[in-house]
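Asker: no sequence for this one, just the structure:
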């Protein structure tokens, strides 16, 4: 049976929630992965106010859409990031700007609300970020000590364990999107994170191949090795264009700048081999949604989101129930 094709609303939060739902419903999407910013989802209200949840569910029903996950990347980032990053002020309430401790406390409470909000919305998965106190040390100069890195993982464990306890109470899992700036950003940092949490089943992964591809990590192999921890899947693409001038680290050039060494592009326009990812998903028995996270600063998003849906419908084939050589008998 074909998987549900959804779209993450995070890059569309400039639109009112109902406008977004109407737009993607008319395109033909099955549902949404609702971002917890803009007016798309207020997690405190969704955790506490049944009438607020009823309003959101009514909009989804009106446009024949399902809600398959909530995505709270911004608040999650505020939980684990090192103090002193002024950029987090753009994620938290404006009155908290400059108060690192208050921003972190806000992020922690927001993530706890998110667990209950997801339960009330009928979602089993929350996608998002965890932040990282050691991302800034990804390049070991001045040289990193082993203790510095270990302490970073331990800090994430200490910060997130009480949050995951709330997820357990709600019967909801948290799927970290492996991503630069996170405590888990590639293969081995992901392996380390899961080890630090001792394989706790509440914590899994939101598989997004675009962040692995440009780093040189094979997304299909990543899926195979971490299959039991993959709770949600993003369909997102990236393209590497090293021209002898540009480097893989981005050169502080804005996304979409054609001088960059790599860029996010609409699904099917980059280097990600979605065919192999679907094969790995089939082999792993993944039956969850395929959620388009649409990012491409060089393409109209309405055109791109519709084209992405068509691509996912095309590539989402079912596994074979016969061996092709099984009939080669007399």
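Answerer: Looks like it came in fine. Keep in mind it's a predicted model, so treat the numbers as computed, not measured. Numbering: from 1, shown residues only.
Asker: please make it C-alpha for all contacts and neighbour counts, starting now.
Answerer: OK.
Asker: ok, and what's touching the biggest helix by length in the chain?
Answerer: In the chain, taking DSSP state H as the definition, the longest helix is helix 146-170. Under the criterion CA atoms under 8 Å, 6 or more residues apart in numbering, residues 79-80, 108, 111-112, 115-116, 119, 130, 132-134, 173-174, 183, 193, 196-197, 202-203 lie in contact with helix 146-170.
Asker: quick one: buried ones out of these?
Answerer: Among the contacts of helix 146-170, those that count as buried by neighbour count (16 or more other CA atoms under 10 Å) are 79-80, 108, 111-112, 115-116, 119, 130, 132-134, 173-174, 183, 193, 197, 202-203.
Asker: and the comparison structure, right after this:
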């Protein structure tokens, strides 16, 4: 068993043009004051990290890490969710996802993919320079538009889709392997890796690449009506990153999993601040601890009702209260004794 590290916070949803959320120093001080011990950094926010410099300069990384450490914090992971998404984009989503890319590769899917691959690789090098062994990202998707198949999928389509996805990620995974860093895919609707079966398809397509791992976020499983607790039993050996995010699913006679194109507050499935949803975090923390998952508990705030300020204040306390100090002894050790083979034989009657 292993004690989960934390609490930590993913900074992405808190970035703002106003202080303290517009500088690394400001966000570090804010997080530390709330009781967080770690931060997960979104690499697309250049004021938090210059990824080009981080990939090239150990001095820059040492200074960045030192600055974060000076606030009593650690960098838990770097995130390339937006750039990882662009490794694989179906043409139907080109216009909307172009907003994640710099101007010079927009309206050019091939150049955009090449840019995304390069950026994610740089994040792998930067992670190694920062002493981080896990990286958070998205897989992207070529098949999501066929997830509810009408018309029916032609035979071979899914296999070809995962072969192509693996082909695009294989050079990235090899690079991360050279850097000694695990790639943790957040399993998420809209991605080709959105549940256990699709994760296994991708893993197989990569030749069971040892750097293919998981970012566990139960909130997305509730919205899919997937057993998020049994998921840990199946895949705990791959869980190297952990988003602590709550959600709820309240279907009606008018809407269910797909949400009726409603805004978040009017969907059956909604993300909530920690403790306000339906997720059984006590069991989640127990399972992750029991299985020895070496992860940071990173709060990701997304709620359609509660303010981010209140969510962040309450989130640090919530996570701290759920972290289990893994026991190093068995509760009934006091009743034990020295092993005596003759006594054992007597007990067994042999």
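Answerer: Cool, got the structure. Bear in mind that the values here come from a model prediction, so they are computed numbers and not experimental data.
Asker: TM-score them against each other, please.
Answerer: Scored against TM-score structural alignment, normalised by the length of the first structure, the superposed chains reach a TM-score of 0.93; 326 aligned residues with a CA RMSD of 1.9 Å.
Asker: got a list of what the counterpart of residue 89 of the first structure in the second structure touches?
Answerer: Alignment note (TM-score structural alignment): residue 89 of the first structure maps to residue 98 of the second structure. Contact partners of residue 98 of the second structure, counting by CA under 8 Å, 6+ apart, are 106, 107.
Asker: try 7 Å this time
Answerer: Contacts for residue 98 of the second structure (CA atoms under 7 Å, 6 or more residues apart in numbering) come out as residue 106.
Asker: please report how far it lies from residue 91 of the second structure.
Answerer: From residue 98 of the second structure across to residue 91 of the second structure, the span is 11 Å (CA to CA, to the nearest Å).
Asker: got it, and residue 62 of the second structure?
Answerer: The value you get for residue 62 of the second structure to residue 91 of the second structure, if CA to CA is used, is 40 Å.
Asker: more neighbours: which of the two?
Answerer: Neighbour totals were compared for residue 62 of the second structure and residue 91, and residue 62 leads with 14 against 10 (other CA atoms under 10 Å).
Asker: where's the more buried one, which helix or strand?
Answerer: Taking DSSP states H and E as the definition, residue 62 of the second structure sits inside helix 58-69.
Asker: with the first structure overlaid, report how far that helix is off on average.
Answerer: Superposed on the first structure, helix 58-69 of the second structure shows a mean distance to its aligned partners of 2.7 Å (mean CA distance after the TM-score superposition for the first structure).
Asker: helices or strands up against that helix?
Answerer: helix 51-56, helix 109-130 (3 or more CA pairs under 7 Å, 6 or more residues apart in numbering; DSSP states H and E).
Asker: residues making contact with the last one?
Answerer: I take that to be helix 109-130 of the second structure. In contact with helix 109-130 of the second structure (CA under 7 Å, 6+ apart) are residues 51-52, 54-55, 58, 61-62, 65, 78, 80, 83-84, 86-88, 101, 105-106, 133, 172, 175-176, 179-181.
Asker: next helix or strand past it?
Answerer: Helix 109-130 of the second structure is succeeded, C-terminally, by strand 134-137 (DSSP H and E).
Asker: aligned counterpart of residue 314 of the first structure in the second structure, please.
Answerer: Aligned partner of residue 314 of the first structure by TM-score structural alignment: residue 321.
Asker: go on, residue 285 of the first structure?
Answerer: Per TM-score structural alignment, the equivalent position to residue 285 of the first structure in the second structure is residue 292.
Asker: any idea which element that match lies in?
Answerer: Counting by DSSP H and E, no helix or strand carries residue 292 of the second structure.
Asker: look at it and say how many residues are nearby.
Answerer: So residue 292 of the second structure, with other CA under 10 Å, has 16 neighbours.
Asker: deepest-packed of the helices and strands packed on helix 58-69 of the second structure, please.
Answerer: helix 109-130 (a mean of 21; mean count of other CA atoms under 10 Å).
Asker: against the first structure, where does that helix fall?
Answerer: Using TM-score structural alignment, helix 109-130 of the second structure pairs with 100-121 in the first structure.
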